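J.: Next come a sequence and a model predicted from it.
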Amino acid sequence: MNFLFADNKKNFSMSEQLETAWDKLQEKLGGWFDSIIVSLPNFLLAVLVFGVSFFLSGYISKLILKLLHRTKMQRSVKIMISKIVSVVVIVVGLILALGIMNLNKVLTTMLAGAGVAGLAIGLALQGTLSNTFSGIMLSVVDNIKIGDWVSTNDYVGEVVDINLRNTTLKQPDNKYVYIPNKLVVENTLKNFSSTTTAKVILTCGVGYESDLSLVEEVTTNVIKENFNDIPNSEVQFFYTEFGDSSINFELRFWIIAKKQMDINIAKGKAIMLIKSAFDANDINIPFPIRTINFTNPMTIKGNNQPNSNQSDN
């Protein structure tokens, strides 16, 4: 009888516990349902805010891209900036949506995780990000642009492209050089196209028998007659030294040029014109001559002469 009573008591206790657990579960579900009902307006408003920010990001991105097309920035940089603006708008919408739903703890956790992830990505892609920001800087500043003839990092050529990774130069031999943007920003850059004028420097020499006044007059007249793109530009002529075989002079004049090739073409044309003018006026451009003096007289021994070392028979 005692064992039967104990079993009935045990069964009664288990059924009572199950009933209590079920009541607590119903109470918990009811609380959740009440919370959902109460938070439903905020949830709908948060979804609306995020959806509006999502669609607004596309519109703003297109507007930014349209405005950037009026600048001289590279297309790749323009697209990247428009995408960054689009992502910023979406992130702002997400933050507002989480704030409306009172999920401040979730927002704090997301921001902390994004900071850690951003730090890790930044350390891993340090070189790439450096080239990217350098590319943006090169696209914004006026020191260099496509079509300029520049010299940087021991390379000379025409700038044909500036993207998010490197700057492309087309050298005079028609070869392409790809220089990381970071090196272009950090090292010295010489831009030959920053001005529309360039100075051509030419050196030459004339014989010692030449009339130096005539040489100066002929040379300067040739340059003034054939290189008059810049009105009232000065032609500088001055003798520099007494050379081994000639009296040397230096000639300087200005031309309109945007590339180093323009300077080379002008120099070649000037050399041909000066040579023709010198020939017409009997002005000699000497070449080096070396004179050898022998201190001892030279004797030529004939083949039919007997050798002094031979003995007479």
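T.: Done, it's in. Residues are numbered from 1 along each chain as shown.

J.: going forward, measure contacts between C-alpha atoms and count neighbours the same way
T.: Fine.

J.: Which strands or helices does the helix ranked longest in the chain pack on?
T.: Scanning the chain for the helix with the most residues, using DSSP state H, yields helix 2-68. The helices and strands touching helix 2-68, judged by 3 or more Cα pairs under 8 Å, 6 or more residues apart in numbering; DSSP states H and E, are helix 75-100.

J.: Which other helices and strands does the helix it packs on contact?
T.: Of the remaining helices and strands, those touching helix 75-100 by 3+ Cα pairs under 8 Å, 6+ apart are helix 2-68, helix 104-124, helix 126-140.

J.: and of those helices, who's closest to residue 284?
T.: When these are compared for distance to residue 284 using Cα to Cα, the nearest one is helix 126-140, at 50.8 Å.

J.: Could you list the residues in contact with the closest one?
T.: With contact meaning Cα atoms under 8 Å, 6 or more residues apart in numbering, helix 126-140 is reached by 72-74, 77, 122, 144-145, 162-167, 180-182, 185.

J.: how distant is stretch 133-148 from the center of its chain?
T.: Stretch 133-148 sits 6 Å away from the centroid of its parent chain (Cα atoms, centre = their mean, to the nearest Å).

J.: Restricted to helices, list the contacts of helix 126-140.
T.: Counted as lying in helices by DSSP H, out of the contacts of helix 126-140, are 77, 122, 181-182, 185.

J.: out of these, which is most surrounded?
T.: Going through the ones in helices among the contacts of helix 126-140 with other Cα atoms under 10 Å as the criterion, the one with the most neighbours is residue 181, at 25 neighbours.

J.: structure B:
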Amino acid sequence: MKLIELDKFWPLINEKLQTWFEAGIQHLPNIVVAIFIAIVFSILARIVGKVTQRVLRKALDSKQIADLLSSIIKVLVLLSGIFVALDFLGLQGTVTSLLAGAGIIGLAIGFAFQDMTENLIAGIAMGIRKPFQIGDIVKAEDIFGTVKTINLRNTLVETFFGQLEVIPNKILFRNVLTNYTINGIRRLEIPVGISYADDPEVAAEVIVAALNQCDFIIKQEETAVFAESFAESSINLLVWFWIEYPGETGFMKARHEAIVKIKSSLEQADILIPFPIRTLDFGAKGGEKLNTMLSQKDVQKSSAKTADDNSGESSTDNNSKSA
């Protein structure tokens, strides 16, 4: 096999290298300017990233969300500089290809990690909107407790039973969320029953006057008692009052003290809180009253007894006559 003679191809190679060298020298100022633009944008990205991180850490409760957002802004500034530099070199096609490739890769990653991406976006959105903060008492679906940590993908809630519940951020973002801390107050509702022999209006006045003596009750002008329904053994009342929540007294203690206060005030006013009582009344629409039935039964018994006594006396008289 003959060796390839380089003398035949060297003029072509030399010509090509010369063309590239001349093009490089011709574009050397653009290359220098592009490198300078990239360096400037890299420095600018660092400065913007640090400033954004400080601002977001003060504005957001989660440092993770603040760091992520600042990193995204930093990368966007840096990429902007790279695209400007490439465009300055006349590589518009390269910029378009890079953007198209980035879009395709982002779409593929979004489909592959859909659940993770959804939780991440929900965490960022909640970090900006702030529906709750660390230390707030929240309720979402069956979870009820105090927020301990807000992460990018989930939120840690400590229930009142001392358990830590890890809730995906998409659940808190999608579903109904109740924040018991944001207003700083909470209304308590306590049902209580009184006997049919007592007046609901009098009972309401007694309960309101007694509850308004408690220090933990606020908005005392809104403390109220409403008749709710007729029960088998009682008239059901509904007691409403407001407390600071979360406050020094606490929900459970406030409810306990209120129930004790209601019971003692009703007892002092001689108003009965009845236990289940069943009264039989046969006098409704055509029936006979119980006392009437009992008196008739007593009459029948006395008549039967008199008849027995008479029959006994008659038999005794007959035996006497026979003797």
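T.: Nice, I can see it. These numbers come from a predicted model, not from an experiment.

J.: about what we covered before: now the longest helix of the first structure and helix 75-100, what's the angle there?
T.: Regarding helix 2-68 of the first structure and helix 75-100, their directions subtend 140 degrees when assessed with axes from the mean of the first three to the mean of the last three Cα atoms, to 10 degrees.

J.: Now do the strands in the stretch 101-250 of the second structure.
T.: Under the criterion DSSP state E, counting those that start in this stretch, strands of the stretch 101-250 of the second structure are mapped to 137-140, 143-150, 154-159, 164-168, 177-179, 185-194, 217-218, 224-230, 235-244.

J.: Mind checking those for the one nearest to residue 53 of the second structure?
T.: Between residue 53 of the second structure and the strands of the stretch 101-250 of the second structure, the shortest separation by Cα to Cα is 17.1 Å, and it involves strand 143-150.

J.: residues in contact with that closest one?
T.: With Cα under 8 Å, 6+ apart as the contact definition, strand 143-150 of the second structure has outside contacts at 61-62, 133-139, 155-160, 165.

J.: From these, list just the buried residues.
T.: 61-62, 133, 136-139, 155-159, 165 (16 or more other Cα atoms under 10 Å).

J.: so what's the residue mapped onto residue 183 of the second structure from the first structure up against?
T.: The pairwise alignment with the first structure assigns residue 183 of the second structure to residue 195, based on TM-score structural alignment. With contacts taken as Cα under 8 Å, 6+ apart, residue 195 of the first structure has the following neighbours: residue 258.

J.: give me the stretch of the first structure that stretch 70-80 of the second structure matches.
T.: Residues 82-92 of the first structure are the counterpart of stretch 70-80 of the second structure, counting by TM-score structural alignment.

J.: And for stretch 43-57 of the second structure?
T.: Going by TM-score structural alignment, stretch 43-57 of the second structure lines up with residues 55-69 of the first structure.

J.: can you check stretch 290-298 of the second structure too?
T.: When stretch 290-298 of the second structure is aligned against the first structure using TM-score structural alignment, it corresponds to no residues at all.

J.: One more: stretch 164-174 of the second structure?
T.: The alignment of stretch 164-174 of the second structure onto the first structure (TM-score structural alignment) spans residues 176-186.

J.: what's the answer for stretch 25-33 of the second structure, then?
T.: Counting by TM-score structural alignment, stretch 25-33 of the second structure pairs with residues 37-45 of the first structure.

J.: Residues contacting the matching stretch, please?
T.: Stretch 37-45 of the first structure is touched from outside by 97, 100-101, with contacts defined as Cα under 8 Å, 6+ apart.

J.: buried residues in the strand or helix carrying residue 316 of the second structure?
T.: Secondary structure assignment for residue 316 of the second structure, by DSSP states H and E: helix 290-322. Of the residues in helix 290-322 of the second structure, none is buried under the neighbour-count criterion (16+ other Cα under 10 Å).

J.: same check, this time on stretch 268-284 of the second structure
T.: Judged by neighbour count using 16+ other Cα under 10 Å, the buried positions of stretch 268-284 of the second structure are 271-273.

J.: ok, of those residues, which one's closest to residue 2 of the second structure?
T.: residue 273 (118.0 Å).

J.: who are the neighbours in contact with the counterpart of that closest one in the first structure?
T.: In the first structure, the residue matched to residue 273 of the second structure (TM-score structural alignment) is residue 285. When contacts are counted by Cα under 8 Å, 6+ apart, residue 285 of the first structure is found next to 204-207, 246.
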